[in-house]
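> how does the following fold in three dimensions:
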Amino acid sequence: MTVKLFVGSTEVASVSSNGSGIWTANTSALTDGIRIIRAQAVDLGGRSSAASNAINFIIDTVAPVVSSVSASTVDGTYGSGSVINPTVTFSETVTHTVAPALTLETGTSDAVATYSSGSGSATYTFAFTVANGHSSADLDYVGTGSLSGTVRDAAGNTAVLTLAAPGAANSLGSNRNIVIDGVIGTVTTVSSDLANGIYPATTVVDIKVNFTRAMTVTGTPVLALNTSPAKSASYLSGSGSSTLIFRYTIATGDTAADLNYAATGSLTAGTIKDSAGNDANRTLPGTATSNSLGGSKNIEVAGNTQTPSLSVNVSATNAYVGTAITPINVNNSTGNDNTNDGRAITYVCVYDETVNGTMDSGGTPC
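Here you go, the predicted structure:
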C-alpha cells in the first residue's frame, strides 16, 4: 500500500508501508513554519482512502542566536564582594546540555560569570562576585567568543553563541554602565608635620597616614605607638581624602627615643573604606623603612622630664627640661648643668645694673 502526504492540496511525499501498515516519510519540501499535514492511503488497485485527520507540525531548522547581553544589576560602582548578574537573551526559548559561562574583562584577572537561571526561557542569567584586583571602567565581556556551553532550542538546533563586539550595540558595555572597582587602597607612607626634636609632656603630635586612594572613615581607628608605656594615636580627621590624621598627646612619663608605630599591624579599630566600599589594606610600611614614621622623622618623646626650677635671682635662656639646676654663681656669666635624664642645660647669668644688681632677662652679662 502506498501512503501519500499532503500539505493543503500539494503532495509532499509518497512512501510504501510495510506488512504491518507502518511507514516512514522523509521530505525536504517543507519549509520552516507551522505546517498542517494529512495522509491518504492508495491500494494496489489504485483506490484511495479518505484523507486522515490533520496533524500540525512546526518545522524549525534555524539555530538560536544571541540577540543581546545586558545585566539585571543596576548601573553603578561595585567593589570587592559585590555580586554582578549579567544576562544573555537569545532569539528564542532555549535549554542547555552544557551549562554556559560568560568571561568578563576585569583587568589583569578576567572574571567568569557562571550560569544561574533561565533554562526554558529566552533569557539566561549569570553571576560572578567581584574579587580583590578586579577593575573595569565599563564592564563588558572579553570578546565575541566569550560565551561558552551547549545551548539548544526545542527542535534541537544548537545555538550560535557569537556575541556582539564589546562596546558595540547589544553588548553588555553598551546596555549597562557598571563600574568594577575591586582595587584595594594601601598605606604608602606614615609621617608628621611636627619638626624633628625632643618634646615634653602636653606636646600634641599629629601623625599622617597616607593611602593610595581616598578613604572614608567610620568609628575611631587607632594607631598603636612604640612609646613606653604603650600609647596610641586616635583618628582625628581626613575622611574623604587619601591622608588620614591621627593625634597623640604626650603624657607625663611617656618616652620613645624615636617615635614610631609599634608594628606593621598597628592600625586597628573603626572602618576605613574607599568609595567602592572596599576595606583598606591597613598593613603599614615596615618600622625600619624610610616610609615609616620613625624612618621619615626623628621625634623623641620626653614626657619624663621636668621644667627647670631656678633660684629667685637667676634665669636660664636655653633650659626647658630637667630638674632644678644648681645655684648659679653670679660671678660667672655662663655655666652648665644636667636634667634628671642626663640632658645638658646651658644657662647665662645676666643682671640689671640700674636696679641694684637684681637679675632679669633684660640685664647685661655678669
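
> contacts and neighbour counts: CA atoms only from here.
OK.

> do you know how far L172 is from S148?
Relative to S148, L172 is positioned 16 Å away (C-alpha to C-alpha, to the nearest Å).

> what is the end-to-end distance of stretch 67-84?
Start-to-end, stretch 67-84 (C-alpha to C-alpha) is 20 Å.

> run this one through as well so I can compare:
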Amino acid sequence: MFHAYCVVYGLLMSGAAWQPEEYAEYLWRTPRVANIDAEATASLRAELQDETERILRAGLLAPLRLSYADEPHNAYWLYYERGRTITTLAYAYPYLTAEQQAAVRAYAARTLADAKHAPYLPGILGPEDGTPRALHGRPVAVGRYASEDGPVPTLHVLYGLWLYGDRTGDWKTLERYWDRIKARYLEGITSEPILYGQMGAHVAAARLAKRFGDAETLHRAREALTADFKEGRDAARIAARLTGTRFARFEAPRNRGYFPGDCWIFLDACPEVLRFLADTQRAEVLRRTELMKARYPLWWLHQAPYFTRWTGDEGVGVTPELIGMIHPVERWVAETDAPRLAQAMRSTPVGIGDCYWIEALVRTIEAHGELSWKPVE
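All right, here's what the predicted structure looks like:
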C-alpha cells in the first residue's frame, strides 16, 4: 500500500500526473547553451563582469530615477521591485569570476534576509531604499513615484529566484524561505496584474514546489499557468490588462502614439513564456514589436533623444524599458542571430545595476552558443 502511494505521489510530483499537461513543454523545459564562442564574447564577458562588480560593491540598490522632461515632479522610476537584482545576477552568474560568483551568493542571501528588499515581501521599494543607482551617487527622490500611476506588476521576481537556484545550485538558501515565497506567489496571483512578464512566476512556483515537495502549490501553479496561457493565446486580451496597471498612463490619447503595440506586455517575460508566444502567435508578437521599433529605430540606444512623453510632458529620451521589451523578443521569438544582437550592445547601461541592459548583454553572450531546450533537473 505504501509503495502504491509512493508511485502515485511520484507521478504527481514528476509532472506526469494522469494525463499529459497541456503546457508541459514550457513548464518543464528550460534553455541550455553550450559551446559559446569564447573569442567572440570575450569583450562582452569582460563588460558583464565590470557591470556586475558595480552592483556587488554598491550593495542593495534603490530604484532608478529618470527625469528627461522639464518637470521634475514627473520623474519616472524603474527597478522598484523587491529583489529584482537577484534575477540579473542569476543570469550573469555563469560568466563571472569565481570570486564574483561567491559574492553573488552572499548578495542573494543578504537580499532574501533583508526587511525591505526580500522578493517575497508585498509592495515595492521606496524611492530611497538602498544605494542610489545614478553614477553621481546623490539620493534624489523628487517626483511622482511609480505606485502613483496605478498597480505595478512585480511577480516576475519569483522567476529570478528559481533561476538563481538553477544557475548557482544554492537551493538550500531558497528552501529556507520557501513558505514565504509560496505565500507571496499565492497571494499575488489573485490580487496583482499578470502580463506575459509575470507569467514566469507560474513557471518558477511550479518548479520550486516540485523541488521542495509541495504538491499543493505545484497544483495551483499549474492551474494558474494553464489559465493565463489559454487567455494569452490572444495578445489583445493580455494588452487589455494594461488598463489595470501603471502602464495605463501610456494608453491615454495624447500618449498612445508614442507607444504603439502595447509592448509593455512583453516586459520581464522569461524565455519559457516567450517560447510559448513564438509557438502560438509569433506573427502577432513581431507585429507589435515592429511597431515600437518603427517609432524608435535606435531602440537599443538608451536615452536616445527621441521626443516622447515617457518620463513626462515635453520629454526627450527613452528609458531602459525599451530594450527590456524588445531584446528578449529578438532573441526568443524573432531568433535574431548573435552578430545583430551584439550590435544592440553598442549602447551603455544607465547607472548601476541597469537590469534590462545587463540581461540583454547575457542574452547576447549566450546567443553565441548552441541552444537546446532541456528538461528541468
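
> TM-score for the pair, please.
Overlay of the two chains. TM-score (TM-score structural alignment, normalised by the length of the first structure): 0.19; 112 aligned residues with a C-alpha RMSD of 6.6 Å.

> that older thread, higher neighbour count, L172 and S148 of the first structure?
L172 (27 against 15; other C-alpha atoms under 10 Å).

> in this structure the more buried one contacts S70, no?
Yes. Using C-alpha atoms under 8 Å, L172 of the first structure is in contact with S70, at 4.6 Å.

> touching both of those two, which residues are there?
P86 (C-alpha atoms under 8 Å, 6 or more residues apart in numbering).

> in stretch 370-377 of the second structure, which residues are buried?
Taking 16 or more other C-alpha atoms under 10 Å as the neighbour-count basis, stretch 370-377 of the second structure is seen to contain no buried residue.

> does anything pack onto the helix or strand where Y124 of the first structure lies? Which helices or strands?
Y124 of the first structure is part of strand 121-129 when elements are defined by DSSP states H and E. Identification of packing neighbours for strand 121-129 of the first structure by 3 or more C-alpha pairs under 8 Å, 6 or more residues apart in numbering; DSSP states H and E yields strand 83-84, strand 86-104, strand 111-117.

> the last one versus strand 121-129: what angle between them?
Relative orientation of strand 111-117 of the first structure with respect to strand 121-129: 140 degrees, computed using axes from the mean of the first three to the mean of the last three C-alpha atoms, to 10 degrees.

> against which helices or strands is strand 111-117 of the first structure packed?
strand 86-104, strand 121-129.

> T41 of the second structure and I365 touch, don't they?
Yes. Here T41 of the second structure reaches I365: they are 5.9 Å apart, a contact under C-alpha under 8 Å.

> pick out whichever of those two has more residues nearby.
Ranked by neighbour count (other C-alpha under 10 Å), T41 of the second structure and I365 place I365 first, with 26 against 18.

> that one and C355 of the second structure, how far apart?
Taken as C-alpha to C-alpha, the span from I365 of the second structure to C355 of the second structure is 15 Å.

> and if you look at L112 of the second structure?
18 Å.

> kindly state which of the helices and strands packed on strand 121-129 of the first structure is positioned closest to K273 of the first structure.
Nearest to K273 of the first structure, of all these, is strand 83-84, at 18.1 Å by C-alpha to C-alpha.

> so which elements touch that closest one?
So strand 83-84 of the first structure, by 3+ C-alpha pairs under 8 Å, 6+ apart, packs with strand 121-129.

> can you map out the helices along the stretch 151-300 of the second structure?
157-168, 171-176, 178-191, 200-211, 215-232, 235-240, 253-256, 271-295 (DSSP state H, counting those that start in this stretch).
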